[in-house]
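Asks: The sequence and its predicted three-dimensional model are supplied below.
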Amino acid sequence: MSVLAIDVGTTMIKSVVFDDQGGELAVSRLATEVLRRRPGWAEQDMDAVWNAVVHTVRTALSDVSDPVWLVTFTAQGDGAWLVDAAGRPTGPAILWSDGRAGEILTHWQRDGVLEEAFRRNGSLTCSGMPNAVFRWLAAHDPGRLEASGASLTAAGWLFLKLTGVTAVDESDASAPFLDHATGDYDPAVLELFGLTPYARLLPRVLGEHERIAELTGDAAALLGLPAGLPVVMAPYDIAATARGVGVVDPGQACGILGTTLCTEIVREDVDTGGEPTGITIAYRGRERVLRAFPTLNGAEVLGWAARTLGLAGPPDLAELAFTAPPGAGGVLFLPYLSPAGERAPFLDPRARGSFWGLSLEHGPADLARAVFDGLSLVVRDSLVAARTTVTELRLCGGGANSDAWCQLVADATGVPTARSGDTELGAKGAFLTGLVLTGAETDMRGAAEKYVRMRTRWHPDPERSRFYAGLYEELLRWRALARDAGWAAATRTAPEAATRTAPEAATRATPAAAPRTTATATTAPGAAAVPAPAKGDPGA
């Protein structure tokens, strides 16, 4: 008997079939498109996402003879996936990375609203969270809110399509509205953001052991599965990924080197002290929370750097970068390139990236190395903000395929790093969750010990760690200067540019992105960081 696990990412949808030992029997992947119809916007066609799920499921199952007894899934978090009373989309999903509500965020930050909300639930709002999206729609598209009956997440949308149940799990509900003490929405937080009239859009929050329903006949027919199979909604992707690498107990930590550079640490309690930053995710009922710092800047920065330097992609960027020494010959990179600014481990919708210290003596390798150094110091910045001691950082995401980057993160943070032997960690976390919620395994710790296999470990080099500790202080100093200067040298848009808008393209699962039905990790050559030899793909 086998388990089907689905992972609905932002740019890639994956379906994985696991055997009864937790091994990957088949993997199917299909790219989806993020619509950027206007500057700062990030949307997806909800039906296209569901169609891509159907395609990857059928493709993965085509190579497997063992019958499936369980369907479990995880998905990207935050955003607003609005549906009407009949469960039909009222427009494209507004994603977690959307920046249209940046000015609303700035006003909330100035007025102390964001800090007050953080002191209640340990989460700092970003522009792609539903509270900011609701306020933007109320001002610019009130008709859509009126036509909508519920605001789901990507996981809620998939649960609705699979089971007909309209709901959200605690992890997705955590930011910005959840009261961690009760496991339900906090009316005071809704009132704080002026959203009490829109409480009707918030679906029922399912507790740890409620996120299971049956596969409907319609969905079963589309997927090629028997109707009535149990369907488990696992925590959203960053939390499921933490489970997938065995991070389940207090003090354990993982880092996702992907579309987001997300550093996350398990805690027993909600930390509402210190500078407001990051989010707090319900992780196991009232017993555990996940302190998470999901950045807006990650692998897309690597893609940008590769294109800018005329390289084919992130693997070539890594190969070039690690021919340069640590510190890139004095070049420092602030990696805040998202149009939505940054949300963790600090919040500033206006944040922008920059290179510091350039001279005629620097070349492409120095720029490439500075990009990797800057992103790695973001991981250190997140660990500092977490205010929790960790002894190991388990790495995952496409970037973890690069030995060089795994070693660099160890050096830059001063914390040993490790990499799993699995390739699809979000799906693996959904697999573990499904086993526990159906009673096939008794608890998450036991399931992680049984099925999670760490493959490779890296230890910080003492000399390089001392160097990067100093470079981190430099990054903080230059970042403060950039922020004080308004981040960007040009604050106005040229008249001819102001009339241009991004072409509106239909979201679709592109046939060119053929799914793979083998569970082999893709690697590509990468040159050595001093002194560790390295090869790997630091992609999304």
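Replies: That came in fine, so what should we check first? The shown structure was predicted, so the numbers you read here are calculated from the model rather than taken from an experiment.
Asks: When you work out contacts or count neighbours from here on, use the C-alpha atoms and nothing else.
Replies: OK.
Asks: Endpoints of stretch 296-313, how far apart?
Replies: 20 Å (C-alpha to C-alpha, to the nearest Å).
Asks: Which stretches in the stretch 251-400 of the chain count as strands?
Replies: In the stretch 251-400 of the chain, the segments counted as strands under DSSP state E, counting those that start in this stretch are 253-257, 261-267, 279-284, 288-294, 332-334, 354-356, 393-396.
Asks: Throw those strands into JSON lines and include mean neighbour count and distance to A469, thanks.
Replies: Shown next, in JSON lines, are the strands of the stretch 251-400 of the chain (neighbours: other C-alpha atoms under 10 Å; distance: least, C-alpha to C-alpha, whole Å):
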{"stretch": "strand 253-257", "mean neighbour count": "28", "distance to A469": "19"}
{"stretch": "strand 261-267", "mean neighbour count": "27", "distance to A469": "18"}
{"stretch": "strand 279-284", "mean neighbour count": "27", "distance to A469": "25"}
{"stretch": "strand 288-294", "mean neighbour count": "27", "distance to A469": "20"}
{"stretch": "strand 332-334", "mean neighbour count": "25", "distance to A469": "14"}
{"stretch": "strand 354-356", "mean neighbour count": "15", "distance to A469": "18"}
{"stretch": "strand 393-396", "mean neighbour count": "27", "distance to A469": "17"}
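Asks: what about versus this one:
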Amino acid sequence: MSNGSGVVVGVDLGTSATKVVAFTPEGRAVADAAEHYDLSVPQPGYVEQDADEIYQAAMRALRRVIDSAHLRGHEVLAIGLSSAMHGVLCVDEHGEPLGPLITWMDRRSAEIAERWRAGGTALELYARTGAPMHPMLPLCKLRWLSEHEPQTFARAARFVSVKELLVYRWFGEWLIDHGSASGTGYFDVQRRAWDVRALELARVGAERLSTPASGLTRRTGIRAAIAGTLSLVRDVPLVLCSSDGALANVGVGAVDATTMAVTLGTSAAARVVTEQPCFDERGRTFCYALDDTRYVVGGPTSSAGGVLTHLLDLLLPDVEETERFARAVELAGSVTPGAGGVTCLPFLSGERAPYWDAELRGGFLGLDLAHDRRHLLRAAMESIVFALFAVARVVEERAGSVSALLLSGGLTHASLFRELVADVFGREAWLPDQPEASAFGAAAMAAVAVGVLSDLTAVRRLVHYPERIATDAQRHARYARAFARYEAAVAATTPLVHAVLS
């Protein structure tokens, strides 16, 4: 990037917070803000959010960052958007929400996903969409709405995400970038168009969805009221960009197949960028669009920070909520690798890659009277990394082996998790100097769209890695044995869980 005193702003509409950061042409953050919000779980399997709350949080965070950038004498050159994937919001003909946002964590459509998996429909669609069948997909959610809430389904003029809602409120146009569209389950990732058969299964026509567009699409002419609220001139371009996962790759510099982005946040993922679409014959990994010529291949897990938070509530109720994570890391760090033979299955909300089984459930195995909560905490943290390692092995099978792991996400702020990744994976793990990877990735893609950056690969010279964690051979060997126990536990308990739930 190079453009005088200008800054490019990245906005990441995340699951637990909206994060906004303004970056200089050299990739230096000059202003940042975050606004947090809650998830609602009105009944088992339902995980929802208030779309208006998220939108207002984004507006507040944006205003703070823009004001701060202006005070430092910076002009806003462009704004790039990142967003969590797979959410569905029903809106009326005026674009107003008819109910809550159904998030990626929601499992109410599990039976529909399983029906399509069992009947072969899942793999048929995957060959075109690159989206493994799971209740996270809007495809499954829309079919569920049509069957279980037909009145709401009929009233909805459109089915959109929070990112699409923001674009509509700013410009009066319904648009969805190819990266976000890839996560719906009804987008042909090679043709870059809605898939006719998938839309039939979702029981919607294309007229009730946003128009797919390149992630480099830019819009100017923000509505006057919005520009006034944000203290922006109306011709500042908004760039659609891509999904949060794909942009996290950009934000850590993992923009080809030689390095793997490893994200450990509310959820987790392992991803590489490829020049050609890359599918798995068993549908274990996703293949989504990144930009006009690149794809992001990988897999997400549901077993990460969100699950850990719940376990900490159960195991550390005597510790103040704001101090639980640090205390948990301290306690877990006092136990040797392998957690004294305790194995945790972290599937408190089912699991996505590589199993794509919403009915998986969590538990601890191997407990005896010598164990205490320190061992449970250690086993839980190890299991989060084991779950991600199981994904990474499949990604490397399909896209080739990588030389380094580039880290992002809140859990990697703890040195224990950074060491776990390096030791479990048996690869050097690099911690970049951009803590908000998705926001930085959005800013970088926006910079490409407005000509401030030549290409996404140029981001490599803007990202530095002040910490590189080498693998410890002895710990790696111990984790290999612990991972084997983990895999055996998953294989042994999966039939039992399905039998109990049926």
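Replies: Arrived safely, thanks for sending. None of the values given here were measured: they were computed from a predicted structure.
Asks: sorry, back to before: how about CSV for the strands of the stretch 251-400 of the first structure, with distance to V64 of the first structure added?
Replies: CSV is the format used below for these (distance: least, C-alpha to C-alpha, whole Å):
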stretch, distance to V64 of the first structure
strand 253-257, 29
strand 261-267, 33
strand 279-284, 32
strand 288-294, 35
strand 332-334, 46
strand 354-356, 49
strand 393-396, 26
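Asks: Show the residue spans covered by the strands in the stretch 401-502 of the second structure.
Replies: 404-408, 429-431, 467-469.
Asks: what about the first one, how far off from the first structure?
Replies: The superposed strand 404-408 of the second structure is, by mean C-alpha distance after the TM-score superposition for the first structure, a mean 0.7 Å from where its aligned residues fall in the first structure.
Asks: do the same with the last one
Replies: When the first structure is superposed, strand 467-469 of the second structure averages 0.8 Å from its matched positions, counting by mean C-alpha distance after the TM-score superposition for the first structure.
Asks: cool, the second one as well?
Replies: Mean deviation of strand 429-431 of the second structure relative to the first structure after superposition (mean C-alpha distance after the TM-score superposition for the first structure): 0.7 Å.
Asks: Read off where that strand ends up in the first structure.
Replies: Strand 429-431 of the second structure corresponds to residues 417-419 in the first structure, going by TM-score structural alignment.
Asks: what does the first one give?
Replies: Under TM-score structural alignment, the match for strand 404-408 of the second structure in the first structure covers residues 392-396.
Asks: Minimum distance to G23 of the first structure: which of the strands of the stretch 251-400 of the first structure has it?
Replies: Minimum separation from G23 of the first structure across the strands of the stretch 251-400 of the first structure (C-alpha to C-alpha) falls at strand 393-396, 17.0 Å.
Asks: just how off-centre is that closest one within its chain?
Replies: Distance of strand 393-396 of the first structure from the chain centroid (C-alpha atoms, centre = their mean, to the nearest Å) equals 14 Å.
Asks: re earlier: select, out of the strands of the stretch 251-400 of the first structure, the one closest to T125 of the first structure.
Replies: strand 279-284 (8.0 Å).
Asks: returning to that earlier point: would you list the strands of the stretch 401-502 of the second structure in CSV and tack on distance to P150 of the second structure?
Replies: Below are these laid out as CSV (distance: least, C-alpha to C-alpha, whole Å):
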stretch, distance to P150 of the second structure
strand 404-408, 40
strand 429-431, 48
strand 467-469, 53
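Asks: so which of those gets nearest V497 of the second structure?
Replies: Nearest of the strands of the stretch 401-502 of the second structure (C-alpha to C-alpha): strand 404-408, 32.4 Å.
Asks: For that closest one, which outside residues touch it?
Replies: Applying C-alpha atoms under 8 Å, 6 or more residues apart in numbering, the contact partners of strand 404-408 of the second structure are 248, 252-254, 258-265, 418, 422, 427-432, 435-437.
Asks: Quick one: work out the angle between that strand and strand 268-274.
Replies: 130 degrees (axes from the mean of the first three to the mean of the last three C-alpha atoms, to 10 degrees).
Asks: What distance do you get for the residue positioned nearest the centre of the second structure to T309 of the second structure?
Replies: By C-alpha atoms, centre = their mean, the mean C-alpha position of the second structure lies nearest to G245, the distance being 4.7 Å. Relative to T309 of the second structure, G245 of the second structure is positioned 21 Å away (C-alpha to C-alpha).
Asks: if I line the two up, what does L216 of the second structure land on in the first structure?
Replies: Per TM-score structural alignment, L216 of the second structure is aligned with H209.
Asks: tally of neighbours for the nearest residue to that match once chain neighbours are set aside?
Replies: Spatial nearest neighbour of H209 of the first structure, excluding adjacent residues (C-alpha to C-alpha, 6 or more residues apart in numbering): L437 at 6.1 Å. Using other C-alpha atoms under 10 Å, L437 of the first structure has 20 other residues around it.
Asks: is it true that L437 of the first structure touches A213?
Replies: No - counting by C-alpha atoms under 8 Å, L437 of the first structure stays clear of A213, with 11.0 Å between them.
Asks: what sits in contact with each of the two?
Replies: By C-alpha under 8 Å, 6+ apart, the residues touching both L437 of the first structure and A213 are V232.
Asks: now the strands: where do they sit in the stretch 51-200 of the second structure?
Replies: For the stretch 51-200 of the second structure, applying DSSP E, counting those that start in this stretch gives strands covering 75-83, 89-91, 101-102, 158-160, 175-177, 187-188, 193-194.
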